[in-house]
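>>> Dropping the sequence and predicted coords here.
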Amino acid sequence: MNKEQDVSTRKVILNMLKTRGALSVNDMSKQLGITEMAVRRHLNTLERDSLIDSKLVRQAMGRPTHMYFLTVAADELFPKKYHHLTLDLLEELQAVAGDEKVELLFERRKDKLISRYEERMAGKSLDERVQELADIQNANGYMVELEKTEAGNYVLNEYNCPIAQVANQYNQACSCELSMFQSLLGTEVERTECLAKGDGKCTYKIQKQ
């Protein structure tokens, strides 16, 4: 079996576990039409990648058997359309309560994020705060690249925006992110490129103190 077939088989296993719930090696072997040894080889790879886990389940007859199921990480592989719900709710709020309430909502989100992360910045130098911010944004899926210029300033590039669909329609998301950066870093931050405006990335220039 070549590499492409291996990947395809693992995708089928993930889809089976998503649609049918926890399955045993024997269940998967029958469904896939391959040996249990081959199934275990794929399961080992999926376990290594933290996409599946297993639990020992007692049977009415015979020995307990391992049942395999998807992890939270694997669930993220399947399509999500959260942005549609978010946009619908924002549009309803705008229609019912006006633009000011939408602004307030984004401001409250910004304040909540600042409160969540400001403790991680406490007592740290600017260099450490900038790196901490990059780590925070990376953990949130922004695909950050951080550079330090010869002058001692920083350039923080974000190559992905997890809330791009919202930011494309509501620029408040972008302005609140910039404000959050300035608050957490305690220095001047300028955005020079923006994904929501059609640029290839979001770029922030961070001034040394």
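Thanks, I have it. Numbers count the residues shown, from 1 in each chain.
>>> make it CA atoms for all contacts and neighbour counts henceforth
Will do.
>>> residues contacting the residue nearest the centre of the chain?
Centroid-nearest residue in the chain: G141, 4.2 Å away (criterion: C-alpha atoms, centre = their mean). G141 sits next to 160-162 when contact means C-alpha atoms under 8 Å, 6 or more residues apart in numbering.
>>> ok, and what's touching stretch 69-89?
14, 17-18, 21-23, 50-54, 163, 165-166.
>>> what's the answer for stretch 102-115, then?
Under C-alpha under 8 Å, 6+ apart, the answer for stretch 102-115 is 90, 93-94, 172-173, 176-177, 179-180, 183-184.
>>> ok, now with 7 Å
90, 93-94, 172-173, 176, 180, 184 (C-alpha atoms under 7 Å, 6 or more residues apart in numbering).
>>> then this one, side by side with the first:
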Amino acid sequence: MTLAPTDPAAPGDTGTRSVAAPPALPERTKSKLLEVIKACDCATAQTLADKLGVTVPAIRRHLQDLQDAGQLEVRTEKPGGRGRPQHVYVLTEAGEATFPKAYAALCLDVLSHVEQLFGEGAVMQVMDARRLELCTQLTPLLGQHTDLGHKLHALARALCEHGYAARAYQEGSQWYLAQRNCPAPAVAKHFPQLCQGELTLYRELLGVPVSRESRLSCGAAECRYKVG
């Protein structure tokens, strides 16, 4: 790369000048960058720099930051299937997750329509089907353990993978399971069958009495279950 000639040194100037780094994108612009990539058919560094009105070196730095965060990946593609291959940036699953999703609202709408069309019993049938599927998935996992504490910790780890922020702990000799997050609070508030299905699921998986002491959907800080 050829640098432009420097200006003559001013009186008292040593003649040494530093080359300024390309301007950085504001942090909020990284969100805009993700939006542009999502909407762009061929998100090359040059294309993105043009759309955001910044230099290519600046855009590359922020693309690398987003790659390091696991929100982007680079693919080598030919535009329109022809021409020279180009490095194209695409969103990863983590990148897609930064965009608002209306899953809870959709689920609430679907269950409301099911209830209106087929009655409350139909909603319970849907919840039962979900419970049976989860039970089938988790039974082999918990079946690896015979100790209640080990089973509870295994269940808590599985629930964390589903977004429940769960933990298993003891107070004295009593075991508890706590969930600090509800993946679908609006659904749980309108359809308590969801919470009842979870309680039934935990009883089936653990093979011991389980009782709920608090619920997030009722304003508590966590869903807390007394186990055993």
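Happy to help now that I have it. Quick caveat, the model's predicted, so the values are computed rather than measured.
>>> Give me the buried subset of the contacts of stretch 69-89 of structure 1.
Buried members of the contacts of stretch 69-89 of structure 1, scored by 16 or more other C-alpha atoms under 10 Å, are 14, 17, 22-23, 51-54, 163, 166.
>>> could those residues go into a markdown table alongside secondary structure?
Shown next, in a markdown table, are those (DSSP: H, G, I helix; E, B strand; the rest coil):
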| residue | secondary structure |
| --- | --- |
| L14 | helix |
| L17 | helix |
| A22 | coil |
| L23 | strand |
| L51 | coil |
| I52 | strand |
| D53 | strand |
| S54 | strand |
| I163 | coil |
| V166 | helix |
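>>> I'd like those residues laid out as CSV, including distance to E145 of structure 1.
Output for those, formatted as CSV (distance: C-alpha to C-alpha, whole Å):
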residue, distance to E145 of structure 1
L14, 31
L17, 35
A22, 39
L23, 40
L51, 26
I52, 30
D53, 32
S54, 36
I163, 18
V166, 23
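>>> which among those gets closest to R41 of structure 1?
I52 (13.0 Å; C-alpha to C-alpha).
>>> Trace that closest one over to structure 2, please.
Alignment note (TM-score structural alignment): I52 of structure 1 maps to L72 of structure 2.
>>> Excluding chain neighbours, what is closest to its match?
The shortest distance from L72 of structure 2 to any residue other than its chain neighbours is 4.7 Å, reached at L91 (C-alpha to C-alpha, 6 or more residues apart in numbering).
>>> can you map out the helices along structure 2?
Secondary structure of structure 2 (DSSP state H): helices at 27-39, 45-52, 56-68, 93-96, 103-118, 120-142, 148-161, 185-190, 193-206.
>>> which part of structure 1 lines up with the second one?
Okay, so that is helix 45-52 of structure 2. So helix 45-52 of structure 2 sits over residues 25-32 in structure 1, by TM-score structural alignment.
>>> Same question for the matching stretch: list its buried residues.
By 16+ other C-alpha under 10 Å, the buried positions in stretch 25-32 of structure 1 come out as 25-26, 28-29.
>>> Out of those, flag the one nearest to A122 of structure 1.
Nearest member of the buried residues of stretch 25-32 of structure 1 to A122 of structure 1, counting by C-alpha to C-alpha, is V25, at 49.9 Å.
>>> which residues touch the nearest residue to that closest one once chain neighbours are set aside?
Distances taken as C-alpha to C-alpha, 6+ apart place E36 nearest to V25 of structure 1, at 6.1 Å, with adjacent residues excluded. Counting by C-alpha under 7 Å, 6+ apart, E36 of structure 1 touches 25-26, 29.
>>> Now list the buried members of the contacts of G141 of structure 1.
Of the contacts of G141 of structure 1, these count as buried by 16+ other C-alpha under 10 Å: 160-161.
>>> any chance of the contacts of G141 of structure 1 in CSV, plus distance to L146 of structure 1?
CSV is the format used below for the contacts of G141 of structure 1 (distance: C-alpha to C-alpha, whole Å):
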residue, distance to L146 of structure 1
N160, 14
C161, 16
P162, 18
